[in-house]
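Can you look at this prediction? I've put the sequence above it.
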Amino acid sequence: MKMNNAVRSLGSPTIGKSLLKLSALSLSMMCLSLAHAAEAEETNQPTKVAKVTVTGSSIKGVAAQSASPITILKGEDLAKQGITTVEEALTKVSANQAGFTTSQNVGASNTEGSSANLRALGTDKTLVLLNGRRLAYSPFSTSTTNLNIIPMAMVERVEILRDGASAVYGADAIAGVINFITKKSFEGLSISAGALQPEESGGDQQDISIFGGYGDLDEQGFNIYGVVDYRRTNNIMAKDRKVSRRGGVLPELGLDASSANGFPANFYDPNGGPLDKDGKPTGLLANPYGDSNCNNAPNVVADGGLCYLNTQALIGITPKTETVSALGRGTFKLSDTFNLVGEYIFSRNKVATSIAPDVYSRSVSLPSSSQYYPGQGITPGVDGISGKPIQLYLRSQAGNRMSETTTDSHRIFAGVEGEAYGWDMNGGVTYAQSEATDSFAGGYLNRSNLQAALNDGSINPFGASADSNLWKSFEVNGDTNKGKLKSTTADFTVSRPIYTLPAGEVGFAFGGSFTKQEWDQKVNSAIVSQVPSSGIDPNKPISEGDRDISALFTEFHIPILANLEAQLAARYDDYSDFGDTFNPKIAFRWEPMKELMFRTSYSTGFRAPSLYDINAPQSETYTGSKYNDPVLCPGGTATSPQYQTECNVQFKRMQGGSPDLQPEESTSYTAGFVLEPIKNLVFTADYYNIEVDNLISTISDAMIFDDPDKYSDRFIRDTDGRIKYVNTTLVNMGGIKTEGVDLSLNYLAPTTKTGRFGFGIDGTYIMKYDRQDEKGGKWEGIVGTYDDPAIVRWKHVANVNWSYENWKMVFEQQFTRGYKDQNTTGDEKYDNHRVSDYTLYNISGTYSGFKNLEVTAGIKNIFDEEPSASNVTDNFQYGYDPRYTDPVGRAYFVRGTYKF
């Protein structure tokens, strides 16, 4: 093909060998990648400078010359460390923290599955691309990409732009961009398989990938290839790990999250109990076995005459996952200068979760005619009972509630790329669709059938029933909720040098796009109406929305001096449902000497309220944490015995969207340098400063209960004064201000008789993270503290590596600084608890000396580090936070790749 020479060096008319070394070293976080780059240097072969489109720019250039900070991860190097999922790969990026993890699907519905979170600004402010174009967002958020649908086996490299990029990519790129890039072509056939086995039960993984391709683009005029990838991971039950087997009863952390909805059931008799001064009954809250150790039921504790179930000891702390993915790509030479490209990617991801048995909090009752009514001969009597129907705080005996979420993702792209009349041209049409389905897979019961069985005396809410299989017969299985998001985009970009200045050529790019998005969510009212504990509103079976987005953008690279260049970019977007927005960016790159380069940028950004934000149905679910009703149980003490159930309990909360939301807006500033004081030693430092206004978020249940007077209108109560729910629907709130610095140091020693050694460390230090809950409100500094989630001040990944002939080894450390805990216990004794630092050590080795076969083996978490103790209650996992620590423990992995 004709060589593309549309744009020269962005810093000077020619590119020196030192600058190429700088690029190879400074942009890779993985030391193995550094070894490959440096080994290529020593071949004494002429270096070909490839012009490529680098994430963050529409103009082709050399990656090292970017005025914005970019981190590059090589898929091959990640695989050699036993990494098979995108979620795990992004733990290697220090700028990414507090994303939504797959483990957080436990106890949740309508989730995004798994997502990234650069700068801890929120998962909806990191833009995720595949080969430079958008994937369909999760249909249960329509603003984040489910990382589980991206097959790591197909990824050649990951480019992470740690800078705002709305001027180039439009909405959602406030915190940065993560671009997953697959192979452009492939010839031959290869198969790769791997397995991971923890020392303790559960959490084992298996995966297999098959690659096949045919055709030489230059010789035959085409290349087609395909990849099929399958991955599965088994769940881990709370009982199988030391950190979780005690569930939510952790006195050393001030936690007692046991539930009054248990078995044997507690009951409330509104017509029983002592009489008040007017001769009316005050109500009776009791348990017929509360004074006899609750019949020694497992995971149940007697306290004050009641029985409490330790629900968190029953759950699966990590879900079972299964993913199958397929990629097909074809490149066909239309002429010497143009190629036709077609690409299709499919992924199906299943996440299966397990939580405590179905719950009934006074939503079912026991008539006095039941043979199991207290005092009727089978169940012990209770003093003060009225002999009238009693309301039950009951748990099902049909086993854990099992849920499954299945996400199908499709993306089809067809386009043309090449050069004509000196212009680089790239355009095409992309259709992306994501469909997610939540399902009951076991343990959810039909309340009406249960009530009928209580009425006719066939179910015993206090012990064994005559027919032990009857509970299972009440199960309701099937799809409960489906969401679908479809997006069709036509786009084009053209670029070329348009003028020659004394310092070099001016690069210019221009482009545009048109996108149509359609979203709908359908609730299976027939099923969810039978199961109140689902938290899904059956009264709004269909929600939907659509929008059109038109965009124009331009970009200039201007060489001001031989060693000083400016990047100017601007983008105009028009949304059919809220209006238009204009976002510019200006960046400078200065290389005063061959060993030193400075860079800085300023840009604005925005995030439009998503279709889900605007149109999502409002539905009830339970709060993650437990609270005291500020009116009926102030300070944890019930104002009357019947209100004891309003103390330390999960209340319901209303969640959902709002049509009145306005876009978020941001400003971003970066400044940094890259220094190579001696050969193969590279140090980088990049400062960032980001401010987000008009933040779309919720007034969380924690905020509401922490200041009940201020948020009194958020408490919605029923006729008897109990909390019906708290209102946590989406609103435009205040903002976020954050600043910090990314640091990296990488070194590769010269080759010796014993091989070649190297080391590297990449970390992010957050200097400030201030949050404003309401417009005009006070700013509160929360870095180093928990604020759903915690804002970790320092995080790094370091490694030492060695290579010799066919051998390569990597020893790695992953470190996360501790922070002030959530501390929602209400007990001063625990208010200053800190989550300790968390450090993991991993080791892996690869041997490639076999014919056509490469083998990798290693150990993750060599020293079997336990997750750091935390009293966080915002997730279903108690005792630790699954966003920052891993309960798998020490695990061994092996991987083999055979090329035919």
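Noted; the coordinates are in hand.

contacts, neighbours, all on C-alpha from now
Will do.

Number of residues surrounding residue 852?
Residue 852 has 11 neighbouring residues, counting by other Cα atoms under 10 Å.

scratch that, residue 201
Using other Cα under 10 Å, residue 201 is surrounded by 15 other residues.

tell me the contacts of it?
By Cα atoms under 8 Å, 6 or more residues apart in numbering, the contact set of residue 201 is 236, 240.

Which of the three states applies to it?
What DSSP: H, G, I helix; E, B strand; the rest coil gives for residue 201 is coil.

Output the contacting helices and strands for the strand of greatest length in the chain.
Longest strand of the chain, by residue count under DSSP state E: strand 478-501. Other elements packing on strand 478-501 under the criterion 3 or more Cα pairs under 8 Å, 6 or more residues apart in numbering; DSSP states H and E are strand 423-442, strand 504-523, helix 525-528.

Report the next helix or strand after the first one in sequence order.
Tracing the chain C-terminally past strand 423-442 and defining elements by DSSP states H and E, one meets helix 447-455 next.

Counting neighbours, show which residues of that next one come out buried.
Neighbour-count burial for helix 447-455, counted by 16 or more other Cα atoms under 10 Å, picks out 447, 450-451, 453-455.

Got another one to weigh against that:
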Amino acid sequence: MLEKALSRSIRLICLGGVTLGMSAAFAQTATPEIQKVTVTGSRISSPNAESPSPLQVLNAADIAQSGATNLQELLLENPTMGTPAISRTNSNFSTASAGVATVDLRNLGIDRTLVLINGRRVVSGLPGSAAVDLNTIPTDFIERVELLTGGASATYGSDAVAGVVNIILKKNFNGVLADAQIGGSEQGDDAKRKLSVTFGTSSADGASNIMGHFGYSRQGAVYSKDRDISAVDQYSTGALSGNVDELFQVTRPFYSSFAPQGRFFHDTGSYTYDAAGNPVPFSTNGSATLPASGFNRSEFRTIAVPTERYNFATSGNLALGENHSAFFEGNYASTSVTTKLEPFPLGAENIYVDGQVPAELLINGALVRNPIVPQYLYDRISDTNGDGLRDYYFSRRISEVGTRGSTAERDTFRLASGLKGTIKDWNYEVFGVYGSTKEAQSSAGQVNVLNFRHALEAIPGADGTPMCADATARSQGCVPINVFGFNTISPAALKYVSAPGSLETKTTQKIIGANISGEPFQLPAGGLGVAAGYEWRKEYSSSTPDALTQAGLNAGNATPPTEGEFSVKEAYVEARVPLLKDQAFAKSLSFLGAVRVGDYSTVGNTTSWNGGFEWSPVADVKFRATRALSTRAPNINELYSPPSQDFPQVEDPCEGVTATTPGARADACRAAPGVMANINANGAFTLNQSDIQGVSGFNRGNPNLAEEEGRSTTVGVVVTPRSIPMLNKFTFTADYFKIDIEDAIVSTPRQYALESCYGGGNTSFCNFITRRPTAIGANSAGSLEFVDTAVSNSGGLGTEGVDVTVAWADNVGPGRLNARLAWTHLLDGYDIPLPGAERDPWEGEIGAAKNKGSLSLGYKWGKFNLTSNTTYIGESALDNVFLAGFDAAPGSVKVKEKVYNDFQLTYNLRKEVDLYAGVDNAFNTKAPPIITGLPGNTTGAETDAGTYDPIGRRYYVGLRVKM
């Protein structure tokens, strides 16, 4: 990997050098310093620019003092951030996204947060999505990160419904800066290694500059078995008993019933095998008289996936005369992630539709007993599916195949280049961007179900030795498989049934754009600021699993390939109109507005806008208010995903209906021929266990999706009392925000589709449902065969709250103290799954605490600099829909607030050499026990590992040298 990464980075740097012709740069005349700047939230350049919308900024010092190897780690401490959909600690069970690092402003979804680099878009790190992988952005190459909360689509385009994360890279850097760091948890895992070198040089006149960066980091694995809370499989006692008072009590162990020695079902019960190979009763958890014979999955699971990254970045600026320059910025990131989880749990239903394995075969008209089936089982089974053959059901952990997991290699490349400058006081920029992300994933631990079926169906050979019954299968290497007991699968049989998997993905992004800004004329209160621009963008994505996975023949769900693209042309105009200046009760008053129109190849025309006011009655106080309409066009997955198989848990609304049951629901059920046949046979519509557990369905995209629209309102105040001597180093901001998304792009809830189809007054949802017309195998007539779901514009989503920030810095004693507090209080948060459905509130639930805060303190004294960051996550409740199933009131079952403290001490060894040491989660705050069976649980962690720290106290030391 290192050789490949170095080769790609050299090409990247060379490409940047060719783009600018840097060797000729150093003879140019110095470009005069331009006093106009641009801030996130506006494209207008103006003196002393401030953001027209709520903005929080993290600078390079904040990043360095956090010790973070990944920007996500620092951003998650900001209270405006929701729980990430994907992080290193909650993605071990993910298929195409393990180890990816995303951000989610306001808990509105990762596809509604727009991530930019220097104000320009970044290629996605997830196939089919717009979400950016922060693994690809080197932390030590970042100058600052600007967080704009609230709709910003009029300024930046689609996807900025919740806000913008604008990452500003360093520029005009001279010299060499090296940073090396090692660390790990106090448990001896989560080993961290980091090395980065940043270098740059400028021309003699300072007009041109080129920079480069190399970074390497590795974060080691953390396994479930190495934390007391997750070392043994467990389950919520209350979730099992239905007692709300026992939800946080633990039934432990609660082993899986899929055991390595197998569990075998006969006509009157089930049994397993002990270590000596004797049949014994099966028990998942054990009792006073019966030992546990299940399987501890936690022995193999991962809390934090090991992640290795190589990052290369380069940027440059070449002066082309006095007022013009060429620029480029590029980066290449190579990321390797490894997941690990328990061996595959195989059930007979994975191989046979009805879950019944024949213990006899019909060969040339005669019944032949399978010699692999033990006599103990053979004597206790009969024909249960009507085919005339004795059959049985089994479940077994295929431990001989080994642990499941995957290794994913991701490569992201991005190059932006263009021209910028001034023409008669107008600033212009013309640019092009190309980005691509490729992933190659290999996985193990699955089996080929067709081969497994052939291997299960054995007959005696000529010499009495078992052989596969199917002659074609024998010619292809079939070897009979023995699943009865510990380690009974032979190496030859294992080779025949094993099915390694693969996944290849590719995402590309192409952009051409231009911006212009200036002040065309002066008004009595100041210059009229105007910006306008155009952008063409094309996005492409493909995801191709191996052939067995596509067909659903590796004992998993069928996952077909996905491929699609779209293009968009957008134009915008923005204005800042000064209305009053230096008047009574109006030190300044300005109007701000922007409009963006787009033409998508998929959804057609879109329009976004925002408008607002900034009013300073006096110099030290500013009030601001904005109203915006933001749009988000559907991504490639939402548009083009073909049907992929799933096995949902649903309740059939027709169960129990008789020929005389009154009501619209019963009438709709009886209209289905299979349901009526079932009623005629049984007196009431009746389901067996196979019917309940055998429901399948497909998830699919929708090429007819329209854009969703988010309406946001922000009202705030900024207080900077510079005229008061005692408070001239103090800043206070408070902002109210409200975001409501109409026509939100969501997947139709399956249970809602069932209820709507059968008596709910919307028969269009019946298109998602397929029932069996007659009894098939072990399944009853009229039972549900498929319940599908598709993406639609039928939902709503919103949030409301208040952000408060307080900052102060001044000399205290012999040193200087810096303090900053950021706090977010949620007033509302909701989902509406479908039109007419009731709101599902989520504010105050786990992952969306009503109160979140971050307090940063720093004290610099001579050669010492001590910093701390305290993160507060308020008291949070279990999901209200889950609690409703226990007849419990929303918010009645909660986990306590959590406080995390991080510290770093830096000592200046000499002028440009710093030695630093830090500790994260210094007081070893334990994550709350959100255990298996409770909503919000992260499999393998026994908590919500995206919201809370599942690892514990961690230490690191590092050395930073500037030359």
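Perfect, I can see it now. This one's a predicted model, so the numbers in the text were calculated from it and none came from an experiment.

Columns mean neighbour count and distance to residue 486 of structure 1 on top of the helices and strands packed on strand 478-501 of structure 1, output as TSV?
As requested, those are arranged in TSV below (neighbours: other Cα atoms under 10 Å; distance: least, Cα to Cα, whole Å):
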stretch	mean neighbour count	distance to residue 486 of structure 1
strand 423-442	21	4
strand 504-523	21	5
helix 525-528	18	23
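
Residue 885 of structure 1: which of these is closest?
strand 423-442 (26.6 Å; Cα to Cα).

before we move on, the earlier item: for residue 689 of structure 1, which of the helices and strands packed on strand 478-501 of structure 1 is the nearest?
Within those, the stretch nearest residue 689 of structure 1 is strand 504-523; the backing value is 27.2 Å (Cα to Cα).

by how many degrees do the closest one and strand 423-442 diverge?
Strand 504-523 of structure 1 runs at 20 degrees relative to strand 423-442, counting by axes from the mean of the first three to the mean of the last three Cα atoms, to 10 degrees.

Mean per-residue distance, strand 504-523 of structure 1 versus structure 2.
Once the two models are superposed, strand 504-523 of structure 1 sits on average 1.7 Å from its counterpart in structure 2 (mean Cα distance after the TM-score superposition for structure 1).

what stretch of structure 2 does that strand fall on?
Aligned by TM-score structural alignment, strand 504-523 of structure 1 falls on residues 526-545 of structure 2.

Quick check: what element follows the biggest strand by length in structure 2 along the chain?
Longest strand of structure 2, by residue count under DSSP E: strand 789-812. For strand 789-812 of structure 2, the following helix or strand on the C-terminal side (DSSP H and E) is strand 815-832.

other SSEs contacting that following strand?
When contacts are defined as 3+ Cα pairs under 8 Å, 6+ apart, strand 815-832 of structure 2 sits against strand 789-812, strand 840-841, strand 851-861.

coming back round to it: starting at the chain centroid, how far to the longest strand of structure 2?
Mean C-alpha position of strand 789-812 of structure 2 versus that of the full chain (Cα atoms, centre = their mean, to the nearest Å) differs by 18 Å.

ok so, going back, same list (the buried residues of helix 447-455 of structure 1) but as JSON lines, adding distance to residue 335 of structure 1.
Formatted as JSON lines, the buried residues of helix 447-455 of structure 1 follow (distance: Cα to Cα, whole Å):
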{"residue": "447", "distance to residue 335 of structure 1": "67"}
{"residue": "450", "distance to residue 335 of structure 1": "71"}
{"residue": "451", "distance to residue 335 of structure 1": "73"}
{"residue": "453", "distance to residue 335 of structure 1": "75"}
{"residue": "454", "distance to residue 335 of structure 1": "77"}
{"residue": "455", "distance to residue 335 of structure 1": "79"}
